[in-house]
Structures are given as structure tokens and as C-alpha cells.
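*Asks:* Just need the structure, nothing else, for what follows:
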Amino acid sequence: MPPAPPVGGAVDHPEFLWHNREPKPSYDVVIVGGGGHGLATAYYLAKNHGVRNVAVLEKGWLAGGNMARNTTIIRSNYLWDESSGIYEHSLKLWEGLEDDLGCPILFSQRGVLNLAHSPQDIRDSKRRVYANQLNGIDAEWLEPDEVAEVCPIVNISPEVRHPVMGATYQPRAGIAKHDYVAWGFARKADQYGIDLIQNCEVTGVDVVGGRVTGVRTSRGRIAAGKVALAAAGHSSVVAGMAGVRLPLQSHPLQALVSELLEPVHPTVVMSNAVHVYVSQAHKGELVMGAGVDTWNGYGRRGAFHIIERQMSAALELFPVFARAHLLRTWAGVVDVTPDASPIVGLTPVDDLYLNCGWGTGGFKATPGVGWCFAHTIAHGEPHPYNAPFTLERFTTGALVDEHGAAAVAH
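*Replies:* From the prediction side, this is the model:
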């Protein structure tokens, strides 16, 4: 991250930098979590609702958590109406976000292929294509020879363990530069007068008479009219400070990049069966990942057996990468709900708002959930796009089960 200028100082490079503020005694809204979702929420609170007396608290550095540890895939081809609604809203915002933020984010709509390797895969994939088309989302079914036209380096030979039998394709999907996105939201939020406070860990949430009154932090107590949680893998920990128990499990999610290569991979390829996805970043490195680690934890380091399985799966699909060298690995901490869909809305504590449970799909939702969460906070009721994703659905049974779309990290 570029260094922030001193408090009150000029921003030498306004395309990326922001002020690093000291916390004030109180705010109208305190957002816990300075990643993509927290920064986007702050921006849309100011832009769409005129709420500017806002602090974003980050225990480390801005966007230093999952926002800096994801693999940047953006798509909206989810099965259920509720999911496709909020992700398509987000994708439409992505398409204009560079102009909106006034800075480059390297949004590349290179398309996403989801491969099918069995008759059941084909049935499930076509079902998702038809559901997407009914919701006005660009989605196509491709036969193996058409897959090769979109991505010539995919191995479509029938003589492999998991032959490619077709794929779904969303042409408007793609990737973006994650840290540029975070810096863009941070810069615009700063311009609206929102305080971005780094190295400020929340250690407690004060609740009086069933209503939140503020937070305790490593830099002192901060009073708040409203508190919004956007802490990703640590959401259950922070919500627990307010006495709210969440149906979440936190898992490490590992990914890796290769050395720089010539541009050979034109799209994004995902496969649940061989359990890997591969894209090529703007500089040339391959970006690869798979599903979440099976154990619960908060570790942010790779594990060799996970890496080995990812590499084996990648080489089944892309034999051309057999001689590529691994450059580095990392892990994020993702929060997973029982139905693999997020929780965005109100809590049993008055004026305490919750945005969590995105699992492996949080990056692609960044502008969309920021928009909707800001609306929820400003109006005290959910936006129509996040209304289905209530905490109460786990007691009413109105689940939005996206395990099929979220089986592989994305």
C-alpha cells in the first residue's frame, strides 16, 4: 500500500493516496473493517445518502486482509434469483466503476468459463444458464470445440481423467486489479471527508438497552450512532463482542501465482471437478486457486499438500503450464454460512448492521454490496437486493443455497 500523508497534509498523488486520520470521539456511523466492502460502503454512504460523519476502522492497513488476498474474479452467473440479482447489480457497477472512481482499476471483461466434466455437470450447468438467461444475465452453453475457440490452451482431449464435456460462459465476466479498486474507494471516501483509520483494532462493542452505542478499540473508545460490521473472516469474533452469535465458520483459502509469462491465457477457467481455477493477471503471472481448506482457522499461509493438489488439477486442464515456476502463495480467511450465501442486513441489536458470510465470492460483490449495505445503514432497512440475505433466514428456513455456484473458490 502507498504511504498515507500526514494528518492535514496534502495528497501528493491524489489518484491513490488518502489522509490517515486520528479517531474522533464520536461518529454517526462506524464501519468495522477497512477492506473492499467497508470502503465501498463508506463511499456510497457519502455519495448516495449524504452521510459523511463516518469512520472506517481497520486493525491493520487498508485492504490488507482478504481484499489483498483474493484472486479478483468478477461474475454474476449464479443460480438463484436472489444471488444473481445482487451480483448482476454489482457487475453493472463494475462496468462503470473506473469512471465513477476516477482512477484505473484494470477491469478486464475477458469472460469466465465454468467447465463441465460429466453428464450431471452438464445438466446442472445448463440449468444455471437457463436461469441466468431468464434473469437477463449473459450466459451461454458451449460445446467442447467452442470451449477451445474461447480458450485454445484448455485440454479438451477425451483421453483424460476428467474430460471437458462443455462449459458455461459469461462473456461480461472478468477480473480487476484488487488493490487499485481498494485505493480508488479509499481516495473517494477521503475526499468526502470520511475518516480512514488504520492500525485501530476493535476490542469491544458497547451495547446499552439493546442498542449499540460505540466500540472500544486499541486507540480508545469511539461513540457511534450506528455500527456496521464488514470484517470478513473475523465477523463472528466481532459480532460476538455485541452478544450476537453468527452461523459462520472461518476457513483459510489458499491461492498462488506463477512467475511472469507471455500472455497466453485469454479468459478465466474454472472447474469444480478437478477443483481449480486459472486466470492470467495483467502483468503475466498465472493466478490459481481452488476450494477452502477443510479445517477452521485464521492462518494466512499456504500448505504444501493444498498447493500440490492445485497444481495437479491445473496441469490436467493446462498441460502447457507444466514448466511454469511457482512464485508465491498466500491464504485469506473466508467466512462461510450453511447455505453458502451472505448475510447482509440488521441484527437483534438496534443500530448494529452486518455484512458477512461471503465465503469465496466477496471480491466480485464489492461495489454492489457497498451500495446495498450503505442503503441499509442509511435507511434502517434492507435494499431490495440484499433483503433476502437476512440473518433470520437461518431460523425461518428461507435459505438461498448456492453451494453449486460456490463449490470452487471464486
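*Asks:* contacts, neighbours, all on C-alpha from now
*Replies:* Will do.
*Asks:* All the strands of the stretch 201-350 of the chain, residue numbers only.
*Replies:* 202-208, 211-217, 220-229, 249-260, 268-271, 276-280, 285-289, 326-336, 343-346 (DSSP state E, counting those that start in this stretch).
*Asks:* so which of those strands gets nearest residue 97?
*Replies:* Closest of the strands of the stretch 201-350 of the chain to residue 97 is strand 268-271, at 20.7 Å (criterion: CA to CA).
*Asks:* Outside of the closest one itself, list whatever touches it.
*Replies:* 73, 110-116, 174, 276-280, 408 (CA atoms under 8 Å, 6 or more residues apart in numbering).
*Asks:* I'd guessed residue 186 sits against residue 18; true?
*Replies:* Yes - between residue 186 and residue 18 there is a contact at 6.7 Å, judged by CA atoms under 8 Å.
*Asks:* And those two? Which one has more around it.
*Replies:* residue 186 (31 against 28; other CA atoms under 10 Å).
*Asks:* Flag every buried residue along the strand or helix carrying that one.
*Replies:* Using DSSP states H and E, residue 186 sits in helix 178-191. For helix 178-191, a neighbour-count test (16 or more other CA atoms under 10 Å) marks 178-190 as buried.
*Asks:* Proceed likewise with the subsequent sequence, for comparison:
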Amino acid sequence: MHYSGFKVIKEALTGHRGWGPAWRDATPKAQYDYVIIGGGGHGLATAYYLAKEFKQARIAVLEKGWIGGGNVGRNTTIIRSNYLLDGNEPFYEFSLKLWEGLEQDLNYNAMVSQRGILNLIHSDAQRDAFIRRGNAMILNGADAELLSTAQIVERYPFLNVNNARFPIKGGLAQHRGGTVRHDAVAWGYARAADRRGVDIIQNCEVTGFRIENGTCKGVETSRGFIGAGKVASCVAGSSSRLMEKAGMRLPIESHVLQA
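*Replies:* The predicted model follows:
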């Protein structure tokens, strides 16, 4: 099904009887070329680009809960590429360019809104740091604009620039930055990956790995063993706990946070 304004109008006039599931409720197969653990943004994007850009088939995404219900559903809404270090900035600028064309690529409304991002300057030292960051952004091909206090007052008159504790002395703006709804990103990737043949298997928790002579042959799950040529872990904050099941100790620790 292709989403469009015409489709929305048609369904509104016909009682919304033509909408189907966004993706299949796939039954696990015995063997895949790629098994991706984690049905969040990273796992689903990995599956989608493996199928789209690298023409790979026989791919499964295993999610212990439901799509959009994990960390991706609680993620920050901000998208940006206003970083300082040369190792970071090109990566995030490439990412921002993906965001700019994501909805057209996936044919899905992920609520991408490039309303811009403004980091305020409250001290002279912070101004120096943001000047460096803005220059680094421009050198790496990103957009950046250093704003004076007067320019900020003109654009955002509701801000109290003379706040005694946090006076506003300027700001660094990236007008291509903005916001996105991350659970919708997961749904969009899931739908697009499914259309390319990826099996998305929800309520399927990985409980262990079958490793023979140093080679991972597949994963043990709450829905039985699933063989795999390659296994990818895309489970965010659960990475250390999952990899412990494979006998690997990662140099990170997982902590439960409430933001």
C-alpha cells in the first residue's frame, strides 16, 4: 500500500475500510542469512538498508516487545549535526541529510520538522566554545550561524535575555536541525523493510546464542532456535546484558534511568 494524500481522502470518504497492517506478523523461519536483534531505530534501519542498498535477502528482525515500544519510543526528539570534533561532525551531517529525505524514502510520516535548533550562550567562555563549534560545523559542510543578543531578541522576543542567573549573550543556530517522532521512525522503517521482504518478529526475546567452535550459528529465543549466517546486536542500553549471554563482556554498563 502506498500512502498519499489521495489515499487519505479516499479512506476518509469510504469509512477507513481500506487500511491494512503496516507490516506482516511474520512467523520465524528456521534459518536466515541475517538475524538482527532489536526492533528499534538502529535494528530496523540496519535491516532496511541491508535489503535496499546491499540487495540482501533472508533477513529477520527480532524484537522482545513491540515495534516502537522500547528505547526508540522514549528517545530525544532533536535531530541536528552541531558537533565540534572532526570525527563526529561528518557522521552527524550525513545522518541529518538522511533525515531530510527519510519520509520520502520510506513513504511514511515520521513527523520530521526542520524548525531549527538554537543553543544559547550564557558566558564569555561558552561564546568562545560555540564559535569553535560553529567554525568546525562550517568546515565540515554543515550550516551554522552565530547570533548576537540583539538578533535573538528580534527573532524570539519572548526570551528573557537579562535573566540574572542565565543572561543570554548570544547563540549558535543550526536552521536545518529540528525534531522528529522516533517511534514513528521505527514504524516507518519497519513498514519499508517489510515491503522488501524482511521478517519482523515481535514478542521474540533472545535468550542465548548457539556458538560452535567460535562461530555463532544462531540464537535461542522465546519462540525457538533461529539459525543465522550473521547476527547483529542493536539493543541499545541492553547491549552488555545481551552480549553476556554470548560470553562477551563489553566495556560498558547498563543502568536503568528515568528521565
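*Asks:* Find me the equivalent region of the helix holding residue 186 of the first structure in the second structure.
*Replies:* Alignment note (TM-score structural alignment): helix 178-191 of the first structure is matched to residues 182-195 of the second structure.
*Asks:* what's the answer for stretch 130-146 of the first structure, then?
*Replies:* Using TM-score structural alignment, stretch 130-146 of the first structure pairs with 135-151 in the second structure.
*Asks:* The first structure: which residue goes with residue 241 of the second structure?
*Replies:* Aligned counterpart of residue 241 of the second structure in the first structure: residue 237 (TM-score structural alignment).
*Asks:* if we can go back for a sec, looking at the buried residues of helix 178-191 of the first structure, which is nearest residue 336 of the first structure?
*Replies:* residue 178 (21.1 Å).
*Asks:* Identify the residues contacting the next helix or strand after the helix holding residue 186 of the first structure?
*Replies:* Once the chain leaves helix 178-191 of the first structure, the next helix or strand it forms, by DSSP H and E, is strand 195-197. Residues from elsewhere that reach strand 195-197 of the first structure (CA under 8 Å, 6+ apart): 19-23, 34, 54-58, 186, 190.
*Asks:* mind running it again at 10 Å?
*Replies:* Strand 195-197 of the first structure is contacted from outside by 18-24, 27, 30-31, 33-34, 39, 42, 52-62, 186-187, 189-190, 219, using CA atoms under 10 Å, 6 or more residues apart in numbering.
*Asks:* what helix or strand does whichever residue in the first structure pairs up with residue 75 of the second structure sit in?
*Replies:* Structural alignment (TM-score structural alignment) places residue 75 of the second structure against residue 70 in the first structure. Of the helices and strands defined by DSSP H and E, none includes residue 70 of the first structure.
*Asks:* what's the neighbour count on the match of residue 241 of the second structure?
*Replies:* Neighbour tally, residue 237 of the first structure, other CA under 10 Å: 16.
*Asks:* Roughly how far does the equivalent of residue 230 of the second structure over in the first structure sit from residue 68 of the first structure?
*Replies:* Taking TM-score structural alignment, the alignment pairs residue 230 of the second structure with residue 226 from the first structure. Per CA to CA, to the nearest Å, residue 226 of the first structure is found 27 Å from residue 68 of the first structure.
*Asks:* Same question for residue 189 of the first structure.
*Replies:* 19 Å.
*Asks:* swap in residue 184 of the first structure?
*Replies:* Applying CA to CA to residue 184 of the first structure and residue 68 of the first structure gives a distance of 14 Å.
*Asks:* Quick check: neighbours shared by the two?
*Replies:* Residues touching both residue 184 of the first structure and residue 68 (CA under 10 Å, 6+ apart): 36, 178.
*Asks:* No more questions from me, cheers.
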